[in-house]
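Visitor: sequence first, then the predicted structure, then my questions.
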Amino acid sequence: MFSVPVIGGDTVPDRKKLDLSGLSIGFGYVTRSFNNMKVVTGSYSRRFNSPLLTGEAITVLPRSGALEGLLDRSYDNGFVGKDATGSIGEVTWYWGYEDSSQIEGDSILFKDSSARSVDHQYSSFSDESSSMDSVWGSGPLLTFAYNFSQSDKFNYSAALNFSYVNFNNTWKFSNFSANRQTDISQSIVEDTYNLLGTIPPEAPHAGAFAEPGSLIEAIPSERSLSTQDYSSELFEFNNKIFKEFDFSLFTISPAVTTSFTIEDFIFDLGIGPSVNLIDWETNFSESLIELDDQGVSKEIAQWDDLSSGSSVVLGAFLQASASFNMNNSWTINVFARMDWADDFSANVGRSKMNFNLSGASAGFSTAYKF
């Protein structure tokens, strides 16, 4: 169509309208499969080497000290220490006791039950948990196509497809367990001191460091040792892992398409390369929980790992579709497509992930024809 407007008597050259016949623009929705998603998950708990888990090697020495030498010795029922003279002659007036039953003839007995020894029996089990699954991602689709041939039966066209699919997966599991039995034994020390003929002051008695008083031996003349069970505790440990994975795929697909028309139905077959733009993010969280034999639990360790990445993967595709002409301008379309591309893999915290980018997709769209 041509128009010749006249303004002020001047003639404007003819302008031809843009011819868009053969062009169509479509939009729709697509769902794509991602097969053989393999997730292998280790754990930080497995390598956690801490006394909080395996037990602390604690040995409590007796307050009564060693048998030999001039020392300040403490007992459950008294004390014997060096006096202001340094206990010259291995005798001292700096001592005390609590009960007259400690006196036996020319000797006095003291008891010390402060010593402890700890034994831990620890065992653990861990497993690199793995899972295999297939997931589906979905999202919008945009298509531009140009029909080069407009015969009654066969047509040829070029197309440019844009699609965006996304999926989000979460996992919760435990792959580490351990238990620890902690046995505590108590050592009983009984020391005997020679009174050297001294008549002890009435109990309870506590001598002064710098004030002379009744003298006794400053070093035990005899010591006996015994051991008895003090306590036993059982602890159980388990980890808890939470993992979230978010994956987005933006695909650009140029295609060459051939079409066959039967009345208002059109059947297409297209093929072409694809450019896959990948963006992913994952959150890995692990906690290690202790449960004692009283049923009380607490968290003894926590790890968090946030990872993300992006990449470009080339591929190819084959697509078949069927369309219905609602009128001269609008069509509705359903399609199935197969994509081929390299596998996706990523390391996420203590886990590894791998799945196929090759997979099938299906969807629908509506298109406007110029």
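Guide: Here it is on my side, so go on.

Visitor: from here on, contacts and neighbour counts on C-alpha atoms
Guide: OK.

Visitor: which parts of the stretch 51-200 of the chain are helices?
Guide: 51-54 (DSSP state H, counting those that start in this stretch).

Visitor: could you pull out the strands for it?
Guide: 59-60, 73-75, 78-80, 91-92, 95-97, 103-104, 107-126, 129-147, 154-173, 176-194 (DSSP state E, counting those that start in this stretch).

Visitor: what does the stretch 251-370 of the chain give?
Guide: Going by DSSP E, counting those that start in this stretch, the stretch 251-370 of the chain shows strands at 265-292, 297-325, 330-341, 344-348, 351-355, 359-369.

Visitor: the ones you listed into CSV, with extra columns for distance to residue 205?
Guide: CSV is the format used below for the strands of the stretch 251-370 of the chain (distance: least, C-alpha to C-alpha, whole Å):
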stretch, distance to residue 205
strand 265-292, 44
strand 297-325, 47
strand 330-341, 91
strand 344-348, 69
strand 351-355, 68
strand 359-369, 91
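
Visitor: nearest to residue 280, out of the strands of the stretch 51-200 of the chain?
Guide: strand 154-173 (9.6 Å; C-alpha to C-alpha).

Visitor: for comparison:
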Amino acid sequence: MKSSLFRIPFSRLAPASLTLLAGALSSADAQLKLPPLEFEESEKAGYFFRFAGKALFNVRASVDQVAPTPQTPGNYDNGFVLPDIGGTASGLTWNWGFLSDDQIASDMLNFERYSNLPHGGAISGEKDDPLIGGELLFGVEFGRFDVGTREWAWGAEIGYGFNPFKISNRSMAAGTVDYLAASHALNGILPPVGPYSGTFEGPGPVIDLNPTSTTAISSAATSTFDGTLESSLHNFKFGFWVEAPVTQKFSVALSLGYSSILADSELSFRETFTFANPAIPQLADVDTSVTADGWRNGFYGQLRVNYEINQYLGAFVGGEFQYNNRFKFGGAGRNVTLDFTGIYSAVAGVSIDW
């Protein structure tokens, strides 16, 4: 009996897939005339832990600018002045709002709008360096079956892995910005303390629907983006394994099963705008972050080569393929996608059997 795994009585037949695989390998075994392997009897209970370092490859990410909302008359970056339920005939409206008391100057309410601002910071591609992390699995042997002259074992495993993801981007974009300044008369009313937002139905204080004065300026503009996308990838898996001896010390094993990734993510960035025309007021730098987390389901398959150091300790190396759904989130004018639809990984570690 193979010393690294203890025989547990198991009255059922192996799954159909294992039976088919066993038949094929039995034929190959007979043709090759492999000699039977002799193993010492084991006293172990058939359980094991696997501790591994794990390097992930081909995790891809993209960060894109949200498509701008089409600008309509009366909508501004710092408020709105729109027709109310009474229509436009009176030239007045109670359907208006503003953000800050700083917009009030004498009997005027001032608004601004920046259109067609250039935005840098588009990220698209995969992380060049591997994502270095680790994995811990617990497993149990369910039973054994003969394939030709060799005795195979099979069972189940459950585990947790962690890998950090981080990608940074610094870029510039250029374009032409359209700036609009508009002033609406308050007509002697005392406006509410900002921020304030009136409604279409009203009632409320009324101001001029149409601006008393407007200023429109177009200018060359540039933006500088400096951002980082970070994600802690927590990987949970459950599956079944089958192991075939090659020599008394070496064996190969295959694991297949369900996996789920929890992506705990944050996009943080700083964006600065510069205008060639000094008549356009300088915008404050955007310094913000967006966080999100979510589970993405999938599956995994891992192929390992095991080496038995002694009855209770072994070492292994292997490769894995994993497929999970994409994780998407957004905020602060950006859409973020983490793509897990084709992850490759390399593992190496030790196993403890008892």
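Guide: Arrived safely. Keep in mind the model is a prediction, meaning the values are calculated, not measured.

Visitor: a markdown table please, covering the strands of the stretch 51-200 of structure 1 and showing mean neighbour count and distance to residue 225 of structure 1.
Guide: What follows is those, written out as a markdown table (neighbours: other C-alpha atoms under 10 Å; distance: least, C-alpha to C-alpha, whole Å):
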| stretch | mean neighbour count | distance to residue 225 of structure 1 |
| --- | --- | --- |
| strand 59-60 | 12 | 15 |
| strand 73-75 | 21 | 14 |
| strand 78-80 | 23 | 18 |
| strand 91-92 | 24 | 24 |
| strand 95-97 | 24 | 20 |
| strand 103-104 | 14 | 19 |
| strand 107-126 | 17 | 10 |
| strand 129-147 | 17 | 51 |
| strand 154-173 | 16 | 50 |
| strand 176-194 | 19 | 5 |
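
Visitor: now those strands in a markdown table, with distance to residue 291 of structure 1?
Guide: Shown next, in a markdown table, are the strands of the stretch 51-200 of structure 1 (distance: least, C-alpha to C-alpha, whole Å):
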| stretch | distance to residue 291 of structure 1 |
| --- | --- |
| strand 59-60 | 24 |
| strand 73-75 | 36 |
| strand 78-80 | 40 |
| strand 91-92 | 51 |
| strand 95-97 | 43 |
| strand 103-104 | 48 |
| strand 107-126 | 14 |
| strand 129-147 | 23 |
| strand 154-173 | 18 |
| strand 176-194 | 9 |
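
Visitor: can you tell which of those strands is closest to residue 256 of structure 1?
Guide: strand 154-173 (4.7 Å).

Visitor: wait, residue 337 of structure 1 sits on residue 364?
Guide: No - here residue 337 of structure 1 lies out of contact with residue 364, judged by C-alpha atoms under 8 Å, at a distance of 11.3 Å.

Visitor: how close does the nearest residue to residue 188 of structure 1 once chain neighbours are set aside sit to residue 140 of structure 1?
Guide: Among residues not flanking residue 188 of structure 1 along the chain, residue 113 sits closest, at 4.7 Å (C-alpha to C-alpha, 6 or more residues apart in numbering). The gap separating residue 113 of structure 1 from residue 140 of structure 1 is 77 Å, by C-alpha to C-alpha, to the nearest Å.

Visitor: cross-check the contact I'm expecting between residue 215 of structure 2 and residue 181.
Guide: Yes - between residue 215 of structure 2 and residue 181 there is a contact at 5.0 Å, judged by C-alpha under 8 Å.

Visitor: which one of those two is surrounded by more residues?
Guide: residue 181 (17 against 10; other C-alpha atoms under 10 Å).

Visitor: in structure 1, what residue corresponds to residue 251 of structure 2?
Guide: Applying TM-score structural alignment, one finds that residue 251 of structure 2 aligns to residue 266 in structure 1.

Visitor: what about residue 113 of structure 2, how many residues nearby?
Guide: With other C-alpha under 10 Å as criterion, residue 113 of structure 2 counts 17.
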